[in-house]
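Student: Here is a sequence with its predicted model. Questions after.
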Amino acid sequence: MTKAILKVKKMHCASCSILIDKLVGKQAGVQSIKTSYGSEKTVIEFDENKINLEKIDELINKLGYDLMRPGEAGFSAEEEEKKEAIATEEAKRRVRAAFVLAFPIIIYYMAIHMFNVTHVHELFDFMNQKMPVLSGSGFFAYGGYYTSYVFWLIAQPIKWLAGLFVNVSNPPFRVDLNYIYWILSTPIQFVIAWPFYRNTFTSIRVGSANMDVLVVLGTSAAYFYSAIGFLFFNIDHPFWESSAALLFFILLGRYFEAVAKGRASEAIKELLKLEAKEAHVIRDGKEVTVPLDQLAQGDVIVVRPGEKIPVDGIIIEGETHIDEKVVTGESFPIKRVVGDQVIGATVNQEGLFRFKATKVGKETLLYQIVAMVEEAQARKAPIQDLVDKVSESFVPAVVVLSVLTFVGWYFFAALPFRAGLIRMIAVLVISCPCAMGLATPTALIVGIGRAAKFGIILKGGEALEKAYRINAIAFDKTGTLTVGKPVVTDLVPLGGFDAKEAIKLAAAVEVGSEHPLARAVIEKGKVEIGELPEVKEFKAVAGFGVRGNVSGSAVALGNDGFMKNLGIDVAEHSTIFEKLQNEAKTVVFLAMNQNSAWRPVAIIAMADTLKPF
């Protein structure tokens, strides 16, 4: 079985993803398919001996959607980002155009209800009214006064400018304003909103009904009812504002949705940006620089200090410290020597080394993490499965309900034909779009994307859905909750020992250590003392501490267990030790061997600073 995670463009609602799953899922050779409207991705498992990607691509194209396959032109992250930016900008242009045309219509119908203005000359008559006067008291009186006052202020410059050029009492200005707003609403309905019609035709052609069908039915019914009723039946209130405003707000919603999806995919884009752009490879005994797509398993690659490691591999020459936090989350650089594995996209801190590439391209750990995030975004949560089931039947149910509404009011309630038709249109209009079908997948994809941005990998929407049940969270403190740079916070001399001498001995013996906490002690020693004495006979005991000879004295620095192993009794200092530990600090003892006997001379506490969340 072959598993592929593919990008699907031009989906507009949950019904689109359901349609893809149904059509492709019933094909011979397709084991499973899960398409996510929110992430615009589909996860397909199929038998290449029975069906191939070309056939799957053809099937999805017949439905009116575009499938982006690996290796195709435009499939790279950069090209995809450009296409998303173009699509978002196109959505923004449609919203702007719809706003410019719909805004006067909406304002006009507000004016009808507030000031009974139905003709152009009446609009100018309203402008000629005197400044409004407050009459009465209370909320509604003041509200009406201030609203009228604002309209009056706006009207004055318009009236003055219009008076410079035309006489508004002439016949051309006695035209019904509905003609003007019919002209304004027409391009919104059939030009700006044309993609809704195109998607509707495609959907009906394949025997399905997505949310665009409902949008077209609702707005077209309102538009044609208004046009026919206004021309032939002299209706008092055409619904130009209903279709225009509805299409404007749906287009605005599509724009916000496009922006949200773009932001959700930023986490994957940021992960891919971590990858090095080129590598220094040994070819025919010479070092050459090549792009990553020219690397192969077995290549010997040279990495210098400060450079990113291009791919995964094994060190064959040299040693270094590598900053791996972008991949593993480990806050401190890790020492790597010959035989150790290195991970692509991590940063070489110090030392030149060579390594043999073992994993390149899509096999590297970085791409495995990217694939995990993509699959998580494409995987549906249980609540989304429920929403999909509702969305699948939503459009047909609304159409049936609208017809039943008309039948009920016209045939059984004996209302006039027009009254029944208005109620049928109302059902269609208020039902589109299905907010549940749009909001649920969008919320999931944005949530998973935001989590990935903050370094949290969620294995699908189910994990996000169950997150509300979490009562406690266990964190790796250092570098996750803290900045990853511990400092010495307390130094308590014991038995009258000198504090400066204590930090000098502690810092000197830690010079030979590679432990992250050692750096805090060394930095403190350099600040307090300056140049540190040399340590001899250094020995590190993993999990306990270090010891060595400093200026002729045997010195040990470590935890209470280390002191116990050396036969040092620290019980009398347990109160100080426990007090510092209870303050979430790492506490160690400093001991000296004097006259062939060990004794504790200081307690040192260290702590990391919390990140400014």
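Tutor: Right, received. Where do you want to start?

Student: Only C-alpha atoms from now on, for both contacts and neighbour counts.
Tutor: Will do.

Student: how about the strands of the stretch 151-300 of the chain, start to end?
Tutor: 278-283, 286-291, 300-303 (DSSP state E, counting those that start in this stretch).

Student: The stretch 451-600 of the chain: helices as residue ranges?
Tutor: 461-465, 499-510, 516-528, 560-565, 574-581 (DSSP state H, counting those that start in this stretch).

Student: Single out the most deeply packed of the strands of the stretch 151-300 of the chain.
Tutor: Mean neighbours per residue, mean count of other Cα atoms under 10 Å, is largest over the strands of the stretch 151-300 of the chain for strand 300-303, with a mean of 22.

Student: Please point out which parts of the helix or strand following it sit buried.
Tutor: Per DSSP states H and E, the first helix or strand lying C-terminal to strand 300-303 is strand 312-317. Buried residues in strand 312-317, defined by neighbour count with 16 or more other Cα atoms under 10 Å: 312, 313, 314, 315, 316.

Student: Contacts for strand 312-317 next, please.
Tutor: 336-344, 353-360, 364-365 (Cα atoms under 8 Å, 6 or more residues apart in numbering).

Student: Find the helix or strand that residue 150 is a member of.
Tutor: Residue-wise, residue 150 maps onto helix 139-165 under DSSP H and E.

Student: What residues sit buried inside that helix?
Tutor: 145, 148, 149, 152, 155, 159.

Student: Which of those residues sits closest to residue 248?
Tutor: residue 155 (25.6 Å; Cα to Cα).

Student: Let me know whether that closest one touches residue 123 as I believe.
Tutor: No. Judged on Cα atoms under 8 Å, residue 155 makes no contact with residue 123 at a distance of 9.3 Å.

Student: thinking in terms of the whole chain, how far from its middle is stretch 247-265?
Tutor: Its chain's average C-alpha position is 13 Å from that of stretch 247-265, according to Cα atoms, centre = their mean, to the nearest Å.

Student: Now it: buried residues?
Tutor: Those would be 247-248, 250-255, 257-265, for stretch 247-265 by 16+ other Cα under 10 Å.

Student: this is the other structure I want to compare:
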Amino acid sequence: MDKSFKIEGMTCAACAKAVERVSKKLPGVTEASVNFATEKLNISFEDSKVSVPDIQAAIEKAGYKAIIESKKKTLNIEGMTCAACAKNIERVTKKLDGVIESEVNFATEKLNISYDSSKVRVSEIKKVIEKAGYKAIEEETSVDTDKERKEKEIKLLWRKFVMAAVFTVPLLIITMGHMFGYLIGFNLPQFIDPMINPKTFAIVQIVLCLPVMVAGYKFFTVGFKSLIRRSPNMDSLIAMGTSAAFFYGIYATFEIFRGNIDYAYDLYFESAAVIITLISLGKYLEAVTKGKTSEAIKTLMGLAPKTAIVLRDGKEIETAIEEVEVGDIIIVKPGERMPVDGEVIEGITSVDESMLTGESIPVEKTIGDKIIGASINKNGTIKYKATKVGKDTALAQIIKLVEDAQGSKAPIAKMADIISGYFVPVVMAIALLSALGWYFIGEETGIFALTIFISVLVIACPCALGLATPTAIMVGTGKGAEYGVLIKSGIALETSHKINTIVFDKTGTITEGKPVVTDVITAENIDEKYLLQLAASAEKGSEHPLGEAIVKGAEEMGLEILKLDFFKAIPGHGIEVKIDGKDILLGNRKLMVDRNISFDNLEEKSHSLANEGKTPMYVAIDNKIAGIVAVADTVKENSKKAIEKLHKMGIEVAMLTGDNKKTAEAIAKQVGIDRILAEVLPQDKANEVKKIQGEGKKVAMVGDGINDAPALAQADIGIAIGSGTDVAMESADIVLMRSDLMDVPTAIELSKKTILNIKENLAWAFGYNILGIPVAMGILYIFGGPLLNPIIAAAAMSFSSVSVLLNALRLKGFKPAK
């Protein structure tokens, strides 16, 4: 048997060898290899001689921890009607041996499950879900298929509502006609008048009520099945309430035929019909509104073109996007979308990447530039080589991130989840006890007790509790994606609003990460362009970032690179060259001092440049100072603005860098940094974050490089710059696709708005049930108020879920403050 474990506790390669050694000593182990970088143990063993717990125990004894590498699967769940259904599916799947984690999102109707494939199969997971009364199907990858399924479901709900309404309206007119007829000038025909023909009156009501019961048959099939399985849900409440009303009506009809015509005014058929009709309308509105919460992901999925023009054997062939392979040459004309990710090999154009990065200005693309799939080619025809296809493209990765985030749960939802699990049984008990209490203790009539029983069952709404958190997360993460802020999980979304300190990496985050020539200072009688030309000619071919910056600066000014007659590198100091018979020295201050070259009147200027965080490169011609070329890593355009905005939000801002303190202080002064952590080695960055956390602060780390990954992981929230490395993006909780620091306050602001929305939803959901159920129990009646009609209870219940969804949709209007 082959198995993979995640190993925790390793600190060096020697630890990996130790784990391998103890594993190989176990009987039945044929092979064991540990990858220190990925922290994984791949092991082959005979399960008849050694078990997984034996392997884990041996590794634990050696001082490490072995965690089974589980498989993850997402399944679409059909048949859920409320949060209690979601909890039931979680409960039955968690009972399976081999299931490590099971989480159902009622809003997205998806099950995210982690399991040990050696112990349980997907087919077994599906079977236990179907046994519980639901259907589990493989996640649909096509947006068209998903859209078609949702539209079909919405149409079916609408047809059921219309069918129910067609029979309910005349039923209401018949039952209420004798009460309001005289007020509106309407009288019931004699053959259905309850005072003249009570038997016909009752039979007509049964005939009109039965089609409504048929339209709502799913409430009964699902509700009673769930009740029998001892996992009641919202359908169980509706099924019990409407069945009680209907069968009481049948009993009343029987009494009418026995001669007790007083029962003609207590048939209750209209209550059963109206409850089903209103709940059906509520379910339809809920499905429509719920669909709007996931529009962001549907929009992203719909961006990818269905076909691509591929160059094969010199011919342009239109092929399905699924058939495009890495290495294929793709031709894209103006106005068309890029089918997959790639690299330009021919042509020049500008590309609109706004749908993926949020950046509205088109980006110029020429040979060697990267192409993002689904972006729009604006003006020129280009050829590019496919580098990533299918699930590896940037669009596919973004969709996966957003889907995972929308399917995740935030800690704030825990209380609602716990309550949802016990909600329905508790409501049933309350309904029964309330009815019995009024009948036996309150000495009220059976009709009164039945009204209480039905009203309590119908007004209770576990749906509102189940929808409160996930719908807000769906809209919030979708809105973030719209602005190029990819929030990976509900936990990240919730934690972000608590952040009170943000630590920025300097190079590539606050600054551009690319040194440029900022100043050219010359001695008397020396031309600036000539000095830069000499410096660039000397540095041509240099791999040093500062040298590259000087060469690039000269090229941008169109200066010719002169031929070198002599070249000598002086380690730690600079270089010595000969150009056109002139001896040229280019380097740091030490080089000039060693060669006894006087700085003349440039001394003060060199100090000024250094204080500004710039690196002065001194140039001497024939042992006489000629000037200074200053190079610096420039601050990004929006860095200062973003930090100012964070300060307004009451957030402390720190900067973490390996640069010397002087340079760090200069950059910090430019952008308004509160705290400077300079000369920090890459391996110590995570420790610096830990120290700030030790002060009791919630810390976010913003970075872009490989050496930032440990600090991103250590922080309460890791925020990666989208232009950074894959490792940094993998370690982060939030990814900024535009690489714009203004998106950092946007992420915090969005988190605050989403959490506020969730709290509003939960307040409504809890408040509705806390107030609604006692009213249905007859609290107002005790103090001389009216008794709640089951029809009003049904309307209130339908409105409850829809109101939570509508409140969540308010987040779609979120716009970052400028």
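Tutor: Cool, got the structure. This is a predicted model, so every value here is computed, not measured.

Student: what about residue 361 of structure 2, how many neighbours?
Tutor: Applying other Cα atoms under 10 Å, we find 11 other residues in the vicinity of residue 361 of structure 2.

Student: ugh, wrong one, I meant residue 472 of structure 1
Tutor: 6.

Student: Please apply the same query to residue 346 of structure 1.
Tutor: Residue 346 of structure 1 has 25 neighbours, counted by other Cα under 10 Å.

Student: Surely it and residue 328 touch.
Tutor: No. Contact criterion Cα under 8 Å: residue 346 of structure 1 and residue 328 do not qualify, at 9.3 Å.

Student: chain center to the lengthiest helix in structure 1, what's the gap?
Tutor: The longest helix of structure 1 (DSSP state H) is helix 77-115. How far helix 77-115 of structure 1 lies from its chain's middle: 24 Å, per Cα atoms, centre = their mean.

Student: now do stretch 711-718 of structure 2
Tutor: The answer for stretch 711-718 of structure 2 is 17 Å, by Cα atoms, centre = their mean.

Student: List the contacts of it.
Tutor: 492, 495-496, 685-687, 689-690, 693, 698-703, 719-720, 728, 731-734.

Student: Same check on stretch 40-54 of structure 1?
Tutor: Here stretch 40-54 of structure 1 has contacts from 1-9, 11, 28-36, 69, 374-375, 377-378, using Cα under 8 Å, 6+ apart.

Student: make it 7 Å
Tutor: 1-9, 28-36, 378 (Cα atoms under 7 Å, 6 or more residues apart in numbering).

Student: Mind putting the strands of the stretch 151-300 of structure 1 into CSV with distance to residue 578 of structure 1?
Tutor: Below are these laid out as CSV (distance: least, Cα to Cα, whole Å):
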stretch, distance to residue 578 of structure 1
strand 278-283, 51
strand 286-291, 56
strand 300-303, 46
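
Student: Quick check: which of the ones you listed is nearest to residue 555 of structure 1?
Tutor: Nearest of these (Cα to Cα): strand 300-303, 38.3 Å.

Student: give the contact list for the corresponding residue of structure 2 for residue 91 of structure 1.
Tutor: In structure 2, the residue matched to residue 91 of structure 1 (TM-score structural alignment) is residue 157. Contact partners of residue 157 of structure 2, counting by Cα under 7 Å, 6+ apart, are 280, 284.

Student: 10 Å - rerun?
Tutor: Listed by Cα atoms under 10 Å, 6 or more residues apart in numbering, the contact partners of residue 157 of structure 2 are 151, 163, 215, 216, 280, 281, 282, 283, 284, 285, 287, 288.

Student: Check the gap between the last one and residue 416 of structure 2 for me.
Tutor: Going back to what we said before, that points to residue 288 of structure 2. Distance, residue 288 of structure 2 to residue 416 of structure 2, by Cα to Cα, to the nearest Å: 23 Å.

Student: if I line the two up, what does residue 341 of structure 2 land on in structure 1?
Tutor: Using TM-score structural alignment, residue 341 of structure 2 lines up with residue 312 in structure 1.

Student: my bad, residue 129 of structure 2
Tutor: Aligned partner of residue 129 of structure 2 by TM-score structural alignment: residue 60.

Student: Confirm that that match sits in a helix.
Tutor: Yes. Under DSSP: H, G, I helix; E, B strand; the rest coil, residue 60 of structure 1 falls within a helix.

Student: what's the distance between it and residue 375 of structure 1?
Tutor: The spacing between residue 60 of structure 1 and residue 375 of structure 1, counted by Cα to Cα, is 19 Å.

Student: same question, residue 46 of structure 1
Tutor: Taking Cα to Cα, one finds residue 46 of structure 1 at 16 Å from residue 375 of structure 1.

Student: what's the answer for residue 334 of structure 1, then?
Tutor: 30 Å.

Student: When the two are compared, which one has more neighbours?
Tutor: Legend: neighbour count by other Cα under 10 Å for residue 334 of structure 1 and residue 375, higher for residue 375 (23 against 18).

Student: for the corresponding residue of structure 2 for the more buried one, helix, strand, or coil?
Tutor: In structure 2, the residue matched to residue 375 of structure 1 (TM-score structural alignment) is residue 404. Classification of residue 404 of structure 2 by three-state DSSP places it in helix.

Student: Quick check: residue 404 of structure 2 touching residue 491?
Tutor: No. Look at residue 404 of structure 2 against residue 491 with Cα atoms under 10 Å: they stay out of range, at 11.5 Å.

Student: what packs against the helix holding residue 150 of structure 1?
Tutor: Counting contacts by 3 or more Cα pairs under 10 Å, 6 or more residues apart in numbering; DSSP states H and E, helix 139-165 of structure 1 packs against helix 77-115, helix 120-127.

Student: Nearest approach to residue 510 of structure 1 belongs to which of those?
Tutor: Here helix 77-115 is closest among those (Cα to Cα), at 46.2 Å.

Student: how much does that closest one deviate in direction from helix 139-165?
Tutor: 100 degrees (axes from the mean of the first three to the mean of the last three Cα atoms, to 10 degrees).

Student: Show me which positions of helix 77-115 of structure 1 end up buried.
Tutor: For helix 77-115 of structure 1, burial by neighbour count (16+ other Cα under 10 Å) applies to 80-81, 84, 87-88, 91-92, 94-95, 98-99, 101-102, 104-106, 108-109.

Student: ok, which stretches of the stretch 151-300 of structure 1 are helices?
Tutor: 177-187, 194-205, 211-232, 240-264, 266-273.

Student: how about the ones you listed in JSON lines, adding distance to residue 53 of structure 1?
Tutor: Output for these, formatted as JSON lines (distance: least, Cα to Cα, whole Å):
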{"stretch": "helix 177-187", "distance to residue 53 of structure 1": "40"}
{"stretch": "helix 194-205", "distance to residue 53 of structure 1": "22"}
{"stretch": "helix 211-232", "distance to residue 53 of structure 1": "28"}
{"stretch": "helix 240-264", "distance to residue 53 of structure 1": "25"}
{"stretch": "helix 266-273", "distance to residue 53 of structure 1": "24"}
